[in-house]
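J.: A predicted structure for the sequence below; I have some questions about it.
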Amino acid sequence: MDNQDVLFRSFTLGDMTLRNRIIMAPLTRSRAAQTGDIPTDINAEYYRQRAGAGLIIAEATQVSPQGKGYAFTPGIHSENQVAGWHKVTTAVHKAGGRIHLQLWHVGRISHPELQPNGETPVAPSAIKPQGAQTFISADSGMVDVPEPRALATDEIPSIIDQFRQGAENAKRAGFDGVEIHAANGYLLDQFLRSESNQRTDAYGGSLESRLRLPLEVVNAVVDVWGTERTGIRVSPTGSFNDMRDTDPVETYGTFAKHLNEIGIAYIEVVEDSFQGNLEKGRPQAVIDAIRSNFKRAYIGNGHYTDSEARQRVEEGLCDLASFGRPFIANPDLPARFRHNAPLNEWDSSTFYGGDERGYTDYPALNAEQ
C-alpha cells in the first residue's frame, strides 16, 4: 500500500501525534517474573519488537495485590515493578514507539491463592460468575473462581486510590499515558453491568449509580495524567467471565456521554471478542450509541483484518483500529500491512506463560526475506 493508505495517515490522539492508526491491543501474556510480578528483560524485548505500532497499549497490569487474578501477570504497585516497567518503556522509546499502560483490577475473577493472605476476591455483589476460571500456578491448570464477597461501601475509596496510585506509578515508569480497563468482566465492568451489579447503595441499582465507581476512577486517573493521556477500554456486549447487561445501548451510550464530558482522549471498544460475544458480529446499535455520545477518538477492536480496518476508518466507524493476536505473531505488523505481506500464524498454545517461544521468537519480515 502507498502512503495514502488510511491506516498510515497520522492521527492526533489527545496531545500525541501517532505515526499510524494501527494500535497494539492490550494482551495478557503471563510472562512477568514468578516472584514479585515484575516485568523483565524479555518483556522489554517483546514490546520493543512491536514499537512500529502507532501506539502500544501494554497488557493489563494489576494496580494492587488485591487486583491480581492470574499467575505471572505484572503489577504496577511496587518499586520493583515500576523499575521493571521502566525497562520496557525505555526500550520502546529508543525504538521510536509510544506506549500506554492498561490499569487493571480483576474483581471477582480471582482466587484466594492469588489474593493477599488468602482473602476472598471482591466484587460489587456476591455473585459467582458461572464458568469463569483462572490459573493460580504453573501446575494448576484452569480452576473455577469462587463466589466473591461484596465490597462494603466504605471500601470503595480504597479501590479508587489503587487506580490513582497505579496511574502515578505508571508515570514514574515512563509510560506515555494509561488506559483504564473497564472491559472483559473485570471489576469496573462488573460495576457497569446490570447483571453483575445488584447493589442497593450509591454504587448500584440505577444506571447512574452503576456508573459511579468507573467514573470516579476515571476522574482520579485524570487527576494524575490529564485528559489528553487517559483512555478507557469497554466490551459492551462481551460475554467473557459470565457478563451481560439488560440494555447495553443505554448503559454504554450514557457512559460514553459522561466520558465525553470529562474529556478523556479515547475509548477502545471491544466490538466482537473471540472470548465470547452476546451479539453475532458487531453490535452496531451499541457502537452508534457510543459514537454519537463520545466525540473524541474511537478505537475499534475485534477480529479486524487490515482491509476491514481500512474500510471502517474510511467510513468513519472508527478512528483507529487495535489488533491483538496478529500482533502476537507479527512483531512488524504495520510493515506487513503496508507491503501487503503474508502474516505469520499464531500458536495459541504459547499465548499464556512460558519463555521466549511464542513470545519474542516470531520472525520479522526482514529476517524472513
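T.: That came through fine. Numbering: from 1, shown residues only.
J.: only C-alpha atoms for contact and neighbour calcs from this point on.
T.: Will do.
J.: biggest helix in this structure by residues?
T.: Identified as the longest helix of the chain according to DSSP state H is helix 207-225.
J.: Would you indicate which residues of that helix are buried?
T.: Within helix 207-225, the residues scored as buried using 16 or more other C-alpha atoms under 10 Å are 207-215, 217-222, 224-225.
J.: And here is the other one:
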Amino acid sequence: MEDQEKDQIPLSTPYKMGNFQLAHRIVLAPLTRCRSYDSIPQSHAILYYSQRTTKGGFLISEATCISSAAQGFKDAPGIWSKVHIEAWKPIVDAVHAKGGVFFCQLWHPGRASDQSFEPNAGQPPVSSTDKQCSPVVENDGEVTFNFLPPLKLKTDEVSLVANDYRIAARNAIEAGFDGVEIHGAHGYLIDQFLKDQVNDRTDKYGGSLENRCRFALEVVESIANEIGADRVGIRLSPFADYMDSEDSNPEGLGLHMAKSLNKYGILYCHMVEPRMKQVEERSEFSISLRPMRRAFNGTFIAAGGYKRDDGNTAITEEHADLIAYGRLFLANPDLPKRFELHAQLNKYDRKTFYTTDPVVGYTDYPFLEKM
C-alpha cells in the first residue's frame, strides 16, 4: 500500500496508568475466543496476543475461569491450577517481549453456564438467585445455550467464591500478568448480584443497593489485598441487559460502584456504554458514563461499539482516559497503526469468533504491510 503520513490523533497520545506508561489510548478488550482446549491456554495464543501487542500497548485477556466450577464456555481458558499458570507463561512472555502491558480478566459466569461444564455431573451452576436464565437465541432462531435453574449461594458460601477470585488473581501474577481485571459485567456472577432484576436475596447480599454491591466490593478488596490495588481493574456494565441482567436504576448503580471503588484505590474502572444492549451497534458515544467517570479517581476505560472518530472525540472531551476495542481489534491486529494512518480496516467475520480453529478467524487477519 502507498505510504501515508501518521496523524497524531488523541487515541495515539501517551498515557500514564498508575505505574504503567502506555504509548497510546487503544486497549485490546477482553474477547472470548474458545480456543483453550479443555481450559488450557494453547501455544497458538502466543501468536494471537503478540500480533496485537505494541510497545506500551495495553491488552486485557479473554475471560478466564477462576475455578473448575466457573466455566461458562467450552474451551475458555482457566487460571485455577498450576497447569494453567504454566500454560499462560509463554503467552504473557510474548506480550512482554514486545513491550506490552497484559492483564488477565477473571471470570465466573454464575448461572450463565451449562451443567455439562460443572465438575460434578448434573450439579447446576451457582448464582445470587435460583431464577433460571432465559435461553440464548441467535438471530436465526437457533438456541445456542439453554440454561437450567441455578443453585442460590448460601450466605456463608459467598465468601468462598470471593476467595476463588483471590486465588485466581495470585495465580495470574505468578503466570507473569501485570495485573487482573475483575469481570463484573454482562450478566455473569458479579452482575447477578449487582442487578435488582436478578438478585432476589434477603440477606446481606440482597435488597438495598449497598447490599447488592457488597459481593463485588468484597472481591475487589480481597484481590487488592492479595496482589496490590495498583494491579487491579474491574469491568462493569450497569446499563446492559445481557443474560436477563438489568437494573431498575443503572445510573445509580454505576455511580455507587464508581464512588465505592475509590475506597480500595484500584487502578482502573472499565465501563460499557449504555448503547451496547444485546448486539446493538452505534458509532456515536453517549454521555451517560460521564458521572461515573467523574466520580472514579483512577483511570477510566470506556467500551462499546467505538470506532476511530468517536474514540478520538471521547478522549478529547475527557469522556474516558482509554478506549477498549473488541471486534475491530480482533480483525485488525495492527489497529493502533491503522488508526494513526487512517487506513482501511479489515472486516471481522462473526462466524469465526467462537470456533476452535487455531488459525482461521484467529491469527490469519492480515497486517497493513501484507495487503
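T.: That came in fine, so what should we check first? As the structure is a computational prediction, the values presented were derived from the model and not from experiment.
J.: give the contact list for residue 340 of the first structure.
T.: By C-alpha atoms under 8 Å, 6 or more residues apart in numbering, the residues touching residue 340 of the first structure are residue 1.
J.: Trace it over to the second structure, please.
T.: Using TM-score structural alignment to pair residues, one finds that residue 340 of the first structure aligns to residue 342 in the second structure.
J.: how about residue 317 of the first structure, what's its partner in the second structure?
T.: So, by TM-score structural alignment, residue 317 of the first structure is matched to residue 319.
J.: That match is in contact with residue 293, isn't it?
T.: Yes: assessed by C-alpha atoms under 8 Å, residue 319 of the second structure is found in contact with residue 293 at 7.0 Å.
J.: just how off-centre is stretch 181-197 of the first structure within its chain?
T.: Centroid separation for stretch 181-197 of the first structure versus its chain: 13 Å, with C-alpha atoms, centre = their mean, to the nearest Å.
J.: which part of the second structure lines up with that stretch?
T.: Against the second structure, stretch 181-197 of the first structure falls on residues 183-199 (TM-score structural alignment).
J.: host element of residue 193 of the second structure?
T.: Using DSSP states H and E, residue 193 of the second structure maps to helix 189-194.
J.: Could you list every helix and strand in contact with that helix?
T.: Helices and strands touching helix 189-194 of the second structure, as assessed by 3 or more C-alpha pairs under 8 Å, 6 or more residues apart in numbering; DSSP states H and E, comprise strand 126-127, strand 179-184, helix 209-227.
J.: Comparing that helix with the first structure, how large is the average distance?
T.: Helix 189-194 of the second structure differs from its equivalent in the first structure by a mean of 0.5 Å after superposition (mean C-alpha distance after the TM-score superposition for the first structure).
J.: Pull the distance from the next helix or strand after the longest helix of the first structure to the chain's centre.
T.: Once the chain leaves helix 207-225 of the first structure, the next helix or strand it forms, by DSSP H and E, is strand 230-234. Offset of strand 230-234 of the first structure from its chain centre (C-alpha atoms, centre = their mean): 8 Å.
J.: Next: stretch 100-120 of the first structure.
T.: That offset, for stretch 100-120 of the first structure, works out to 15 Å (C-alpha atoms, centre = their mean).
J.: isn't residue 41 of the first structure right up against residue 85?
T.: No: counting by C-alpha under 8 Å, residue 41 of the first structure does not reach residue 85; the two are 9.6 Å apart.
J.: So if I had to pick from these two, which one is more boxed in?
T.: residue 85 (28 against 13; other C-alpha atoms under 10 Å).
J.: And that one, how close does it get to residue 348 of the first structure?
T.: The gap separating residue 85 of the first structure from residue 348 of the first structure is 25 Å, by C-alpha to C-alpha, to the nearest Å.
J.: Now do the longest strand seen in the first structure: everything it contacts.
T.: If you go by DSSP state E, the first structure has its longest strand at strand 55-62. Residues external to strand 55-62 of the first structure that are found in contact with it (C-alpha under 8 Å, 6+ apart): 18, 22-29, 47, 50, 68, 73-77, 97-106, 179, 181.
J.: Sort out which residues of the next helix-or-strand element following it are buried, please.
T.: From strand 55-62 of the first structure onward toward the C-terminus, using DSSP H and E, the following helix or strand is helix 79-94. Under the neighbour-count criterion of 16+ other C-alpha under 10 Å, helix 79-94 of the first structure has 81-93 buried.
J.: Having no further points to raise, I will conclude here.
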